[in-house]
Every structure is written in C-alpha cells, then in structure tokens.
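1. Here is a sequence together with a model predicted from it:
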Amino acid sequence: MLHLRLIVPADRTDEVVELLERTVGATHLAVLTGAARSPAGDLVLCDVAREAGDELIDALRGLGIDRSGSITAENMELTLSAHADEAERRAPGAGADAVLWEELTEVTHEESTFSATYVAFLGVAMMLAACGVMLDNVILIVGAMAVGPEFGPLAGISTALVQRAPRLVATSLWALVGGFAAAMVLTAGFVRLMDALGLFTARMVTAERPNTTFIWHPDQVSFVVALLAGIAGTLSLTSAKSGALIGVAISVTTVPAAANASVAFSYQDLPQAWGASAQLLANLGGIVLAGTLTLLVQKALWSVRRRRDPAVRPDPSV
C-alpha cells in the first residue's frame, strides 16, 4: 500500500475527494479542513493499493495539485486493516508488477547526481578493486563490486530514455562518465602511491592472475551477464525489491574493469588496459540496453492493463 498526503487548495478539495472516491484501491480517506499553512489549504490523506498508485498520481497531477499544493507518496510496510485488504483485492493487477514512474524518476535522479560522496564511493570501490587485481584476490573484487554506486546513473539513463527526459539523460551521463573519469584518476594516483611505498610492482601486473584475468578478457558471455544484470536491477527498482541490487552489483565487472584499466595504464601495459576498457564498455552498454528494454516492456504491459481495467473510474458528471 501507498500512503498519500495531499495539500489541496480549499476550492479544489471536493474535486480531489471525488477523484479519490472514484479510484479503485483507495481507502482510509481523511480530510483535515484548513490544516495546511504553507501552502495554505486542506490536508487530504488516503491509502491506495500500489497497483492503482501511478494512475491516481497522474490524475492528481492532471488537476494541477503538484503545482497549487503538494503530492507526497510513501510506501507502507505494514497496514492492518480489513478495508486495506479489500482495496488491494479490488485494485486491478498485482502490486509487485506496478511501476510508479514518478517514484522511479525521482529515485534515479537522486542516484544519478554527480557529487563528492558519489565520486568517493566509486573511487574507494576502484581502489579496492585495484588491490584485488594486483593481489589476484577475488574477495576484494567482489567487495569492490558491492561498494560501487554506478548502477544509479545507469538506471537513470534507461529511465530517462523511456520517459523521454533529456535533462535526466544529461545528468546521468555526466554522473557516469565524470564519475568514472574522476575515480580512475584517483585510482591511478593510488597505484603510484602504493608503488612508491613498495607495495605494488610492475611484475604484479604482468604475472599470471588465474583468479582475475577474466576482468580484462571480455567475451560474449560478459555481455550476456550484463544484460541479465540490467534486467534484474531494473526489476528490483520498479518493484521496490531493492535487495536484488546487491546481487546485480556483484555480477558485473564495471568497477573492477575500470580499476584494472587504471592499473594497466599506470604501468604502461596497453594490451591489458584496452582489454579492461572493452570489458567496462561492454558491461555499461549491456546494462543500459537491458534496463531500457525492460522498462519499455513494463510500460507497454501496464498501459494495456490500464486501458483494459482502469483504476480511476470515469467521472459520471462528464
């Protein structure tokens, strides 16, 4: 269930209440007259089944409530109510399949912002991966994959392409390209520092690394894994099952490949650097492609469902 908190201008309250009453899956409706001060208006509260949430939010935006008041939606972890159970039963579709496009756009926008914290996480992840490459240590590689925050901008690009939001595309691309560039420079500096301290040597790069050689030897399977990870990651975002993101993070070699490229460039091992770069591009491209296609399929399926069985009933007065 979703909990909606609306600030509505007093002269629009009856219209909003009527809309909520026509929405299949909405319940627990409450109106606090004159409770809002900034912006001034009435406070309208209700709960709605997730599968009806996107259509209802679209209708509220169509009334201009996002401009004249506010629309706040929160996921509810626990609701003990027979009315809520009945609302979810009546709502068309399944909550796990529902996509809240406004929520997805907002989340991916927040995760796609180029910031010092984002670069720090990505830089630390690459430094961990660089240690894993030099020591041929798979545990460090897996740890670096889990720390890396790069799925946010990748999901942001896919969402922006599907929603036709060029500004979000630009923001996500900047976070992705700028973030990787900055983190790779930091990693190269880290490698030189470790070399000066005698902890890294050129021989460690050229030595046989049976556990981590796959990082700079991309093949067709690498791209297939990236596609599968992109599908799983996108589904985890749209269905609010975020636990799957950890599995996505440790299944693709974006961060290790970038780290391997930085290490190889630092020691002028160009074949290895180009191989790692190719691995990086294959993974990034595969995730974006799979994420975009997954969202397009979800959008098409949900549009068919909404036309067949709309959650918001037509206004009888129209």
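-> Noted; the coordinates are in hand.

2. going forward, measure contacts between C-alpha atoms and count neighbours the same way
-> Fine.

3. Quick one: distance of the longest helix anywhere in the chain to the chain centre.
-> Identified as the longest helix of the chain according to DSSP state H is helix 270-308. Here the centre of helix 270-308 is set off from its chain's centre by 12 Å, with C-alpha atoms, centre = their mean, to the nearest Å.

4. cool, stretch 19-29 as well?
-> The chain centre lies 29 Å from the centre of stretch 19-29; the measure is C-alpha atoms, centre = their mean.

5. Give the buried residues for it.
-> Buried residues in stretch 19-29, counted by 16 or more other C-alpha atoms under 10 Å: 19, 20, 22, 23, 24, 25, 26, 27.

6. Take the residues you listed and keep only those in strands.
-> 26, 27 (DSSP state E).

7. Adding distance to residue 136, write the buried residues of stretch 19-29 out as JSON lines.
-> Converted to JSON lines, the buried residues of stretch 19-29 look like this (distance: C-alpha to C-alpha, whole Å):
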{"residue": "19", "distance to residue 136": "61"}
{"residue": "20", "distance to residue 136": "59"}
{"residue": "22", "distance to residue 136": "61"}
{"residue": "23", "distance to residue 136": "58"}
{"residue": "24", "distance to residue 136": "57"}
{"residue": "25", "distance to residue 136": "54"}
{"residue": "26", "distance to residue 136": "55"}
{"residue": "27", "distance to residue 136": "57"}
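
8. ok, so of the buried residues of stretch 19-29, who is nearest residue 86?
-> The nearest member of the buried residues of stretch 19-29 to residue 86, counting by C-alpha to C-alpha, is residue 25 at 7.9 Å.

9. who's in contact with that closest one?
-> By C-alpha atoms under 8 Å, 6 or more residues apart in numbering, residue 25 lies in contact with 48, 49, 52, 86, 87, 88, 89, 90, 91, 311.

10. Out of those, flag the one nearest to residue 144.
-> Distances from residue 144 to the contacts of residue 25, taken as C-alpha to C-alpha, are shortest for residue 49 (37.8 Å).

11. so that closest one touches residue 20, yeah?
-> No: with contact defined as C-alpha atoms under 8 Å, residue 49 does not count as touching residue 20 (12.0 Å).

12. any common contacting residues for the two?
-> Contacts common to residue 49 and residue 20, judged by C-alpha under 8 Å, 6+ apart, are residue 26.

13. this is the comparison structure:
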Amino acid sequence: MLHLRVVCPPERTTAVVDLLKAQPGATHLIVLPGVAVAPEGDVVEADVAREAADEVIEQLCAIDLDHLGAITVEQIDTAVSDAADEAMAAAPGEGADAVVWQELLTRTGEESRLNGTFLGFITIACLLAGVAVVTDSTVTLVGAMVVGPEFGPLAAMAVGMVRRRWDLVSRAAVALAVGFPVAMLITAGGTLLAQAGGLLDVNAVRSADNLDFVYDVGVFSLIVALLAGAAGMLSMTSSKSAALVGVFISVTTIPAAGYAAVAAVLGEWQRCLYSFGQLVVNLIGVVLAAGFVLLVRKRTWTSQDNGRPLSTG
C-alpha cells in the first residue's frame, strides 16, 4: 500500500473525494478542511494499493492538482486493516508488478544528480577498487561494488531515453561524465602516493591474478551487464528493492574504473585499455537492458509526465 496526501484548493476537494471514492483500490479516506497553509487549501489523505496508484496520480494531475496544490506519495510498510486488504484485492494486478511512473521519475531524477555526495561515494568506491587491485583482494573489490552509486544515473538514462525525458538523460550523463573521471584521477593520485611511500609493490601487483576478470572484457561481460541492468530496473519499478544489492555486486563498472587508474600509473597500458573497455561495455549493457525492461512494461504507462521539471532539492 501507498499513502497518498493531496493538498488542493477547496473548490477541488469534492472532485478529489469523488475520485478516490470511485477507485476500488483506495481506502482510509480522510478530509481535513482548511488545514493546509502553503499552499492554502484542504488536505485529502488516503491509502492506495500500489497497482492503482499510477491511475490515481494521473487523474489528480488531470485536474491540475500538481500545479494548484500538491500530490505526495509514500510507502506504507505495514497496514493492519480489513479495508486495506479489500482495496488491494479489488485493485487489478499484483502490487509487486505495478509501476508508479511518477515515483520512478522522481527517484531516478534524485539519484542522478551530480553533487558532493555522489562524487564522494563514487570516489570512495573507486579508491576501494584501487586498494583491491593493489592488495589482490576480491573482498575489498566487492565492497567497492556495493559502495558505488553509478546505477542511479544509469537507471535515470534508461528512464529518460524510454520516456523521452531528455532533461533526465542529460542530468545523468553529466553525473557519469564528471563522476568517473574525477574518481579515477583521485585514485591515480592515491596510487602515486602509495608508490612514493613504499606501500605499493609493483611486481606483486603485476603478478597478481585474482582480479584478472576485471579487465578480461568479452561476451560474458556484456551478458552480465545486461542481466544486471534488467534485474536492477525490475527492482526499481517494483517493490523488490532488496535485489539492487545483487546488481551492485554483479556489475564491474567501479572495479574497471579503479583498475584502469592503477594500471595507468604502473604503465600497464594494455590492462588499462581493457579495463576501460570493460567499463564502457558495462555502462552500455546496463542502460540497454534497463531500457528494454521499461519498454516491456510500457503498456502500464498512464500518467503524462513529459515536460514536468525534475526536482532540484
């Protein structure tokens, strides 16, 4: 279930209430007249089955409440109610299969922003990958995969291209185009410092073979990237968010970036080039597979979101 809160002008309250009463997937309807201050108006609240949420949001936007008031949606973890059970049973489809498209746009728009937090995470992840290369540690490499924030912009690019939201595509592209080079340059600098301080055994790094798969780019690299991208987008468009951790661990974007940075410092240009190729293959594969999943689920589109500005908060 999702909790829906609508702030609306008093003259639109009756229409909102009638709309929610007519929706079999909505329940726990509450009307609070005149309590909203900014913007002024009434507040209408209801709990809505996930599979009915996209239709409800579309209907609310059709009466301009996204402009005249506000529509907010949040996840309900637990709802102990016969009325809630009846609403979920009455709503068509399964909640895990339902896509709330406005929620997806908002989420990917937020996760694709280039900011200090994104740069911090991608830099730390790349540094961890560099340490993994230097120490030949697969455990540290897995840690780098989990910390990496790159799936957010990749998912945003897929959503933006499929839904023709070029503002979302450009935002995500900027985050990736700036984030990876910055992280790789800092990792290269850290490698140089480690080498100067005697912490880096060049011969040991060159002879290590536990992480050879990072720069061993090939057909299976693309297959894994495609499967990970599909799983990641399925997770983001459903209520199965726990699957994202597996996606992070299976994609070798961050490891490839870290390996390329270390290999460049060591003068291992072939490994550097192969690692960069691995990075490109993974980036493209994830976006293609995520976009394909969205195209398959295109039949569930309802809300018209084209042209709606992304959140900058």
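-> Cool, the structure landed. Since we're looking at a predicted model, the values are computed, not measured.

14. Tell me the helices and strands packed up against the longest helix of structure 1.
-> Using 3 or more C-alpha pairs under 8 Å, 6 or more residues apart in numbering; DSSP states H and E, the elements in contact with helix 270-308 of structure 1 are helix 151-163, helix 220-238, helix 254-266.

15. okay if I get these as a markdown table plus mean neighbour count?
-> Shown next, in a markdown table, are these (neighbours: other C-alpha atoms under 10 Å):
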| stretch | mean neighbour count |
| --- | --- |
| helix 151-163 | 24 |
| helix 220-238 | 21 |
| helix 254-266 | 29 |
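
16. about what we covered before: out of the contacts of residue 25 of structure 1, which is nearest to residue 291 of structure 1?
-> After measuring the contacts of residue 25 of structure 1 against residue 291 of structure 1 - C-alpha to C-alpha - the closest member comes out as residue 52, at 23.4 Å.

17. my guess is that closest one contacts residue 94, does it?
-> No: the pair residue 52 of structure 1 / residue 94 is not scored as a contact, 9.4 Å apart, by C-alpha under 8 Å.

18. still on that earlier bit, and the contacts of residue 25 of structure 1, which of them are buried?
-> Counted by 16+ other C-alpha under 10 Å, the contacts of residue 25 of structure 1 give 48, 49, 52, 87, 88, 91, 311 as buried.

19. Chain neighbours aside, what residue packs nearest to the aligned partner of the fourth one in structure 2?
-> I take that to be residue 87 of structure 1. Using TM-score structural alignment, the equivalent of residue 87 of structure 1 in structure 2 is residue 87. Excluding the flanking residues, the one nearest residue 87 of structure 2 by C-alpha to C-alpha, 6 or more residues apart in numbering is residue 25, at 4.4 Å.

20. now do residue 205 of structure 2
-> Nearest non-adjacent residue to residue 205 of structure 2, counting by C-alpha to C-alpha, 6+ apart: residue 134, 5.6 Å away.

21. Which SSE is immediately downstream of the helix or strand that contains the one you found?
-> According to DSSP states H and E, residue 134 of structure 2 maps onto helix 116-135. Going down the chain from helix 116-135 of structure 2, the next helix or strand is helix 138-147, by DSSP H and E.

22. how much does that following helix stray from structure 1?
-> In the superposition against structure 1, helix 138-147 of structure 2 averages 0.8 Å from its aligned positions (mean C-alpha distance after the TM-score superposition for structure 1).

23. name the helices or strands packed onto that helix?
-> Helix 138-147 of structure 2 packs on helix 116-135, helix 243-250, helix 253-266, going by 3+ C-alpha pairs under 8 Å, 6+ apart.

24. So which of the buried ones among the contacts of residue 25 of structure 1 sit within strands?
-> Within these, residues falling in strands by DSSP E are residue 48.

25. what about stretch 88-102 of structure 2, how long is it end to end?
-> End-to-end span of stretch 88-102 of structure 2 (C-alpha to C-alpha, to the nearest Å): 20 Å.

26. Pull the residues that contact it.
-> Stretch 88-102 of structure 2 is contacted from outside by 1, 24-25, 49-54, 237-240, 300-301, 303, 305, using C-alpha under 8 Å, 6+ apart.

27. what about 7 Å?
-> By C-alpha atoms under 7 Å, 6 or more residues apart in numbering, the surrounding residues in contact with stretch 88-102 of structure 2 are 24, 25, 49, 50, 51, 52, 53, 54, 237, 238, 239.

28. just those residues now: which is nearest residue 125 of structure 2?
-> Of all the contacts of stretch 88-102 of structure 2, residue 237 has the smallest distance to residue 125 of structure 2: 25.5 Å, by C-alpha to C-alpha.

29. how far away is the closest one from residue 158 of structure 2?
-> Noted for residue 237 of structure 2: a distance of 12 Å to residue 158 of structure 2, by C-alpha to C-alpha.

30. Residue 82 of structure 2 now?
-> Residue 82 of structure 2 is 39 Å from residue 158 of structure 2, where distance means C-alpha to C-alpha.

31. mind checking what residue 165 of structure 2 lines up with in structure 1?
-> Correspondence of residue 165 of structure 2 to structure 1, assessed by TM-score structural alignment: residue 165.

32. hmm, back to that, the helices and strands packed on helix 138-147 of structure 2: which one's closest to residue 198 of structure 2?
-> Closest approach to residue 198 of structure 2 among those is made by helix 116-135 (12.2 Å; C-alpha to C-alpha).

33. Now do the buried residues in the closest one.
-> 118-135.

34. how far apart are it and its match in structure 1?
-> On superposition with structure 1, the mean distance recorded for helix 116-135 of structure 2 (mean C-alpha distance after the TM-score superposition for structure 1) is 1.1 Å.

35. ok now that helix, how far from the chain's centre?
-> Mean-position distance between helix 116-135 of structure 2 and its chain equals 19 Å (C-alpha atoms, centre = their mean).

36. Repeat that for stretch 163-176 of structure 1.
-> Offset of stretch 163-176 of structure 1 from its chain centre (C-alpha atoms, centre = their mean): 13 Å.

37. swap in stretch 192-202 of structure 1?
-> Worked out by C-alpha atoms, centre = their mean, stretch 192-202 of structure 1 lies 37 Å from the chain centre.

38. Please apply the same query to stretch 39-54 of structure 2.
-> A distance of 24 Å separates the centroid of the chain from that of stretch 39-54 of structure 2, by C-alpha atoms, centre = their mean.

39. Quick one: residues contacting the one residue sitting closest to the centre of structure 2.
-> Among the residues of structure 2, the one closest to the centroid is residue 152, at 3.5 Å (C-alpha atoms, centre = their mean). Each residue near residue 152 of structure 2 by C-alpha under 7 Å, 6+ apart is listed here: 108, 111, 112.

40. just checking, the second one touches residue 155?
-> No: in terms of C-alpha atoms under 7 Å, residue 111 of structure 2 does not count as a neighbour of residue 155; the distance is 9.0 Å.
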